[in-house]
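Q: sequence and predicted model, in that order:
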Amino acid sequence: MKKILILIFFTLILSACGQQELEEPVDWETGSFDATTQDGESWSMEEMEGKVWIADFVFTSCNTVCPPMTRNMSQLQQQMEEEGLDVEFVSFSVDPEVDDPETLKTFAESHGADLSNWTFVTGYDQETIETFAEESFHIIVDKPEGEEQVTHGTQFFLVDEEGTIKQYYSGDQDVPYEQIIEDTEIVSNN
């Protein structure tokens, strides 16, 4: 009987170890959103249902954080592929009046994006992206009247299969690649 109890105890311990959880997930719900891709095709948040994905907010005429963020996301994309993780990437333009599909595609390709699982989106108005970013991702997006530069968050966001933002990370400096990959593995396996 003692052996059976020990066996049951170790079975419970091992099964508990198999199911990891994220530390302090934010659990923000993404709202619905319709856009146009870098290829000029219609896109909506519904296309992301059932997929784990990483999101960020950029614009093509950005002269500060967007180029390094996009290169960092490209590096993350390569590392995710090396780890065998099935992850999608979405970059939302925060300057949709300037960033037409062709401009986004050129920007993406010039910064090393593999567009087979990375979508750049535009095709909405400025107010729409500002509201969406604040309500879903809890970041400010602001393009002051008459200005060319847009103020926006520089985070990468991990989103689960149900469209819930689980965690966010620095996307411009000191990107925690290993932590993002580890968290993505946890989200993918839950």
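A: That came through, no problem. Numbering: from 1, shown residues only.
Q: can we go C-alpha only for contacts and neighbour counts from here?
A: Noted.
Q: how about E135, what does it touch?
A: G31 (C-alpha atoms under 8 Å, 6 or more residues apart in numbering).
Q: you'd agree it is in a strand?
A: No - under DSSP: H, G, I helix; E, B strand; the rest coil, E135 sits outside any strand and is assigned helix.
Q: what's the spacing between it and D34?
A: 15 Å (C-alpha to C-alpha, to the nearest Å).
Q: what sits up against the helix or strand where F157 lies?
A: F157 belongs to strand 155-159 when assigned by DSSP states H and E. Defining contact as C-alpha under 8 Å, 6+ apart, one finds that strand 155-159 is touched by 52-57, 137, 165-172, 180, 184.
Q: ok, and what's touching whichever helix or strand comes after that strand?
A: Counting by DSSP H and E, the next helix or strand C-terminal to strand 155-159 is strand 164-170. Residues outside strand 164-170 that contact it (C-alpha under 8 Å, 6+ apart): 25-30, 137, 154-160, 175-176, 180.
Q: pull out the buried residues from strand 164-170.
A: T164, I165, K166, Q167, Y168, Y169 (16 or more other C-alpha atoms under 10 Å).
Q: tell me the buried residues in whichever helix or strand comes after it?
A: Once the chain leaves strand 164-170, the next helix or strand it forms, by DSSP H and E, is helix 177-189. Residues of helix 177-189 classed as buried by neighbour count (16+ other C-alpha under 10 Å): Y177, I180, I181, D183, T184, E185, V187, S188.
Q: so who does the fifth one touch?
A: In other words, T184. So T184 contacts V52, L85, L158 (C-alpha under 8 Å, 6+ apart).
Q: leaving out sequence neighbours, find the closest residue to the last one.
A: In space, not counting the residues next to it along the chain, L158 is nearest to I54; the distance is 4.8 Å by C-alpha to C-alpha, 6 or more residues apart in numbering.
Q: from P144, how far off is that neighbour?
A: Applying C-alpha to C-alpha, the value for I54 to P144 is 27 Å.
Q: which of these two has more neighbours?
A: Using other C-alpha atoms under 10 Å as the criterion, I54 and P144 rank with I54 on top: 24 against 10.
Q: and here is the other one:
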Amino acid sequence: MKIKHWLLVIVAALVLSACSNTKFKEDFDVELAAFEHINHRGDQVSLDSLKGKPWLGMYIFTNCNTVCQPMTYNMTEVQDILVKKGIEDYNIVAFSVDPETDTPEVLTEYLSRYPVPDESKWNLLTGYNQKYIEQYALKSTKQLVRDDPNSDQVTHSVTFFLVDENGRMVKNYSGYSEEADGVPIDLIVEDLEMLIEERLNKA
């Protein structure tokens, strides 16, 4: 009986050791260019003001008739799990790719259509011109944004990107998919949780 007891203790210790050795793994390391814009609440938000906590970013616009609605909903699904887990040290940042249309008031109305678990974590950004966001998306986050001169639509990537507490983009995920399991919501939550835990352990 004593031998079985010690075997169980050893196995449990090994399991706990394996769990504690799980570390966040970056896919890449891209330092974002500085920015300072207005969010949907009319507050100034900058890269510096976001530092200290990791955040999830994306590109959307309110007149989008294809991918933006499901992307926004998928982000609320990510946040729903974060809220249920009691995770709070993060932000969500959405850059509008149609800034002339997307005023803070328009962005506020847009976000109100979705089941957002905690609106205080969201920052829907605007207050720049179209050329700026096209260049910023490509040069800083390696993503495509392109205005369509023949319509009110804007072509943009459907990626969620994870930025660490130092303002470095470290991972990308699919933010939209026609497949039911195409967006890795659980993986996004897991990665964000690990980033937060590692930051707290360093403090």
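A: Structure's in. What do you need? Just so you know, these numbers come straight off a predicted model, no measurement behind them.
Q: quick TM-score on the pair, please.
A: Once superposed, the chains reach a TM-score of 0.87 (TM-score structural alignment, normalised by the length of structure 1), with 180 aligned residues with a C-alpha RMSD of 2.0 Å.
Q: before we move on, back to that, quick check on the contacts of T184 of structure 1: which are buried?
A: V52, L158.
Q: want to try a markdown table for the contacts of T184 of structure 1, with distance to K105 of structure 1 as columns?
A: Below are the contacts of T184 of structure 1 laid out as a markdown table (distance: C-alpha to C-alpha, whole Å):
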| residue | distance to K105 of structure 1 |
| --- | --- |
| V52 | 22 |
| L85 | 24 |
| L158 | 23 |
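Q: quick check: F24 of structure 2 touching E193?
A: No - here F24 of structure 2 does not reach E193: they are 9.1 Å apart, not a contact under C-alpha atoms under 8 Å.
Q: tell me where structure 1 has helices.
A: 2-18, 66-82, 101-110, 126-137, 177-189 (DSSP state H).
Q: looking at those helices, which is buried most?
A: helix 66-82 (a mean of 19; mean count of other C-alpha atoms under 10 Å).
Q: by contact count, what packs against that one?
A: Packing partners of helix 66-82 of structure 1 (3 or more C-alpha pairs under 8 Å, 6 or more residues apart in numbering; DSSP states H and E): none among the helices and strands.
Q: give me the mean deviation of that helix from structure 2.
A: Superposed on structure 2, helix 66-82 of structure 1 shows a mean distance of 0.7 Å to its aligned residues (mean C-alpha distance after the TM-score superposition for structure 1).
Q: so where in structure 2 does that helix end up aligned?
A: Aligning helix 66-82 of structure 1 against structure 2 (TM-score structural alignment) gives residues 68-84.
Q: now do stretch 129-140 of structure 1
A: Going by TM-score structural alignment: stretch 129-140 of structure 1 matches residues 133-144.
Q: now a PyMOL select for only the buried ones of the contacts of strand 164-170 of structure 1.
A: Buried residues within the contacts of strand 164-170 of structure 1, by 16+ other C-alpha under 10 Å, are selected in PyMOL with:
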select buried, resi 28+29+30+137+154+155+156+157+158+159+160+175+180
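Q: contacting residues around the residue nearest to L158 of structure 1?
A: V87, E88, F89, V90, F156, F157, L158, V159.
Q: so how far is N190 of structure 1 from V159 of structure 1?
A: Between V159 of structure 1 and N190 of structure 1 the computed distance is 13 Å (C-alpha to C-alpha).
Q: to clarify, my last question referred to P96 of structure 1.
A: Distance from P96 of structure 1 to N190 of structure 1, by C-alpha to C-alpha: 35 Å.
Q: just E97 of structure 1 next, same as before
A: Counting by C-alpha to C-alpha, the gap from E97 of structure 1 to N190 of structure 1 is 39 Å.
Q: could you find the closest non-adjacent residue to P96 of structure 1?
A: T122 (5.3 Å).
Q: and what of Y73 of structure 2?
A: Counting by C-alpha to C-alpha, 6+ apart, the residue nearest Y73 of structure 2 is Y114, at 6.6 Å.
Q: the one you found maps to what in structure 1?
A: In structure 1, the residue paired with Y114 of structure 2 according to TM-score structural alignment is H111.
Q: show the contacting residues for that match.
A: P67, T70, R71, S74.
Q: what separation do you get for it and D56 of structure 1?
A: Remark: distance between H111 of structure 1 and D56 of structure 1 (C-alpha to C-alpha) = 14 Å.
Q: please apply the same query to S42 of structure 1.
A: In terms of C-alpha to C-alpha, S42 of structure 1 sits 19 Å off from D56 of structure 1.
Q: okay, the two: which has more neighbours?
A: Taking other C-alpha under 10 Å, S42 of structure 1 and D56 do not tie; D56 has more neighbours (26 against 13).
Q: structure 2: which residue goes with that one?
A: Mapped onto structure 2 by TM-score structural alignment, D56 of structure 1 lines up with M58.
Q: that match contacts A94, correct?
A: Yes - between M58 of structure 2 and A94 there is a contact at 4.9 Å, judged by C-alpha under 8 Å.
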